[in-house]
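Asker: test case, fold it:
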Amino acid sequence: MIIELKNVNKNFKDTKAVIDMSFSVKKGEVVGFVGANGAGKSTTITMLLGMIKPTSGSIVLFDNTIKPATASSSHHMIGYAAGDMSLPQRLSGKQYLDFVSSQYKKDVSKRRKQLEEIFLPELDKKIHELSRGNKQKLALIAAFLTSPNLVILDEPTSGLDPIMQEKFLQLIKSEQNRGVTIFMSSHYLNEIAEVCTRIILMRKGRIIRDSPASKLLENSGKKVRIVTGYARQTAPKNAEAVAIKVGDDKSRIIEFNWKRDAIELQVWLASVKQLRDIEVTEYDVEMAFHEMYDDEKEIAK
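Answerer: Below you'll find the predicted structure:
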């Protein structure tokens, strides 16, 4: 295993930031780490990097137990970038990448050129003069510079424009093809769904779901909304998350999720009396994530 956490807890005074977290990540996996602000994502990542130690439990990277005192022994195999990463403000972009390159024994000049051609950073300006997006380009180049075995990313595309976001996703796919393990958090759910092979969903410090990314839209179905003038109309038998409301004109509004056969839905729609309006929406990634999150929230009650 590249990453292995067992029963990890992290407390900050009276706040439980991470609660009984256990998971492992194999070589070549691209894992999306997802959750609302305050879910425990960044705390987990800082523990993975050895910046802070867990209150209890164990964290192992490359068969080495990670502790702040010994974490640096694994850092040569890890690339890291965060959306709010602090870079040396008085260096130029070129000087910063020169410095990062000098920290490694192997020649990274070819790799650096490739990454600079992908991200097109502004190298001559001082970092404090750069836009947030251009600072992020430098952070990403530094993260991938040594062709690391593991790349840990915390909101990696924060500040990037759509073109650069797409170039970043293509880089992730390329790295996966050569067997790199990637662990990334992001608020951009579409990019998580596009490149990740697995998704870990966090809520209030706990893992509430851990599943292959391919399951995200599988059987997620459609959202259906109809308006009818028939006051006794009911939803179809196998509908889920049914909500029935009365409109201002005394019409009956029925909303539900449909995950069964489309023909069965069509037959039911044909039977609806006094049908005035219908809206059928295919699930997208955002809807699937929100439903998954809401489902687990109900279970936790």
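Asker: alpha carbons only for contacts and neighbour counts from here, please
Answerer: Will do.
Asker: can you give me the end-to-end distance of stretch 82-99?
Answerer: Start-to-end span of stretch 82-99 (CA to CA, to the nearest Å) is 19 Å.
Asker: second chain to compare with the first, below:
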Amino acid sequence: MESVIEVERLVKRYGSVEALRDVSFSVLSGEVFGYLGPNGAGKTTTIRIIMGLSRPTSGSARVFGVELYKPGGSGVRSRVGYVPGVFEFYGGVSGGRILDYWCQLAGGCSRGVVRELLEAFPLPLESAVGTYSRGMKQMLALVMAFSHEPDLVVMDEPTTGLDPLARGRVLDFVRSKAREGVTVFFSSHVLSEVQRVADRVGLLRSGVLVALEDVSSLLRKSGKVV
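Answerer: Sure, this is the predicted structure:
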């Protein structure tokens, strides 16, 4: 199968601090890849490099064969949706205007797709985003990430701030999109979330990839079920 993301011997240092150490993995077309690790393990650092928002100290991270932190990645970016772990919106602007503006930047969104997303994640689009709860802002970010029908969606702990019911809707939605052929890179520090959506898992600890295997193999090593 085609590799959508290829990470090879990735190293990232901040001064004397080594955030990533010789990390290598690939994400295959159409799979949900779970990137699992505790807070501070280096998950967001990896994602920022994949998305071209940070440059590695050494090694490489390619998306559809392109390193997005180098010039020439504009054609690939339109094929990628992104839910960052930390985001802000202009509080005085309505959710609908933000979504419309995003669709213009992304080169257009299908009305049918946007309607489907808003049925899954209802939002008061006429209201200013400044009145939204943390969970509602997270929902808006999810709608934006999928609205332009990307081939790959990169999600940095996308269920943070959501109540249990909303979290379940997000996980079910991710699986449904994978069945449609969308590749998803899903980071989390919660094993049960990754178990529910992922085909394969990369386990990161203190900047080192300590395991790379399918979910069933990882669960067999996780301990006794009671």
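Asker: TM-score them against each other, please.
Answerer: Here the superposed chains carry a TM-score of 0.93, computed using TM-score structural alignment, normalised by the length of structure 2; 224 aligned residues with a CA RMSD of 1.6 Å.
Asker: all helices for structure 1, in order.
Answerer: With helices called from DSSP state H, structure 1 shows them at 41-48, 93-102, 109-119, 132-144, 162-177, 189-195, 262-271, 285-300.
Asker: for residue 126 of structure 1, which of the ones you listed is the nearest?
Answerer: helix 93-102 (6.4 Å; CA to CA).
Asker: mean deviation of that closest one from structure 2?
Answerer: In the superposition against structure 2, helix 93-102 of structure 1 averages 0.9 Å from its aligned positions (mean CA distance after the TM-score superposition for structure 1).
Asker: in structure 2, what stretch matches that helix?
Answerer: Here helix 93-102 of structure 1 aligns to structure 2 at residues 95-104, judged by TM-score structural alignment.
Asker: flag every buried residue along that stretch.
Answerer: 95, 96, 98, 99, 102, 103 (16 or more other CA atoms under 10 Å).
Asker: which two of those residues have the greatest separation?
Answerer: Pairwise across the buried residues of stretch 95-104 of structure 2, and taking CA to CA, the largest span is found between 95 and 103, at 12.4 Å.
Asker: show me how far stretch 73-88 of structure 1 is from its chain's centre.
Answerer: Relative to the chain's own centre, stretch 73-88 of structure 1 is displaced by 18 Å; criterion: CA atoms, centre = their mean, to the nearest Å.
Asker: how about residues contacting that stretch?
Answerer: The contact list for stretch 73-88 of structure 1, computed with CA atoms under 8 Å, 6 or more residues apart in numbering, reads 49, 61-62, 64, 96, 127, 135-136, 139-140, 142-146, 148-159.
Asker: neighbours around whatever residue of structure 2 lines up with residue 162 of structure 1, how many?
Answerer: Under the alignment (TM-score structural alignment), residue 162 of structure 1 maps onto residue 164 of structure 2. Residues near residue 164 of structure 2, counting by other CA atoms under 10 Å, number 10.
Asker: OK, contacts around residue 164 of structure 2?
Answerer: So residue 164 of structure 2 contacts nothing (CA under 8 Å, 6+ apart).
Asker: what's the burial count for residue 169 of structure 2?
Answerer: Applying other CA under 10 Å, I find that residue 169 of structure 2 has 13 neighbouring residues.
Asker: what sits closest to it if chain neighbours are left out?
Answerer: Using CA to CA, 6 or more residues apart in numbering and skipping the chain neighbours, the partner closest in space to residue 169 of structure 2 is residue 120 (7.5 Å).
Asker: same question for residue 126 of structure 2.
Answerer: Residue 126 of structure 2's closest residue in space is residue 94 (CA to CA, 6+ apart), at 5.6 Å.
Asker: map residue 127 of structure 2 onto structure 1.
Answerer: In structure 1, residue 127 of structure 2 lands on residue 125 (TM-score structural alignment).
Asker: what sits against its match?
Answerer: 92, 93.
Asker: residue 24 of structure 2 too?
Answerer: Listed by CA under 8 Å, 6+ apart, the contact partners of residue 24 of structure 2 are 6, 7, 8, 9, 10, 209.
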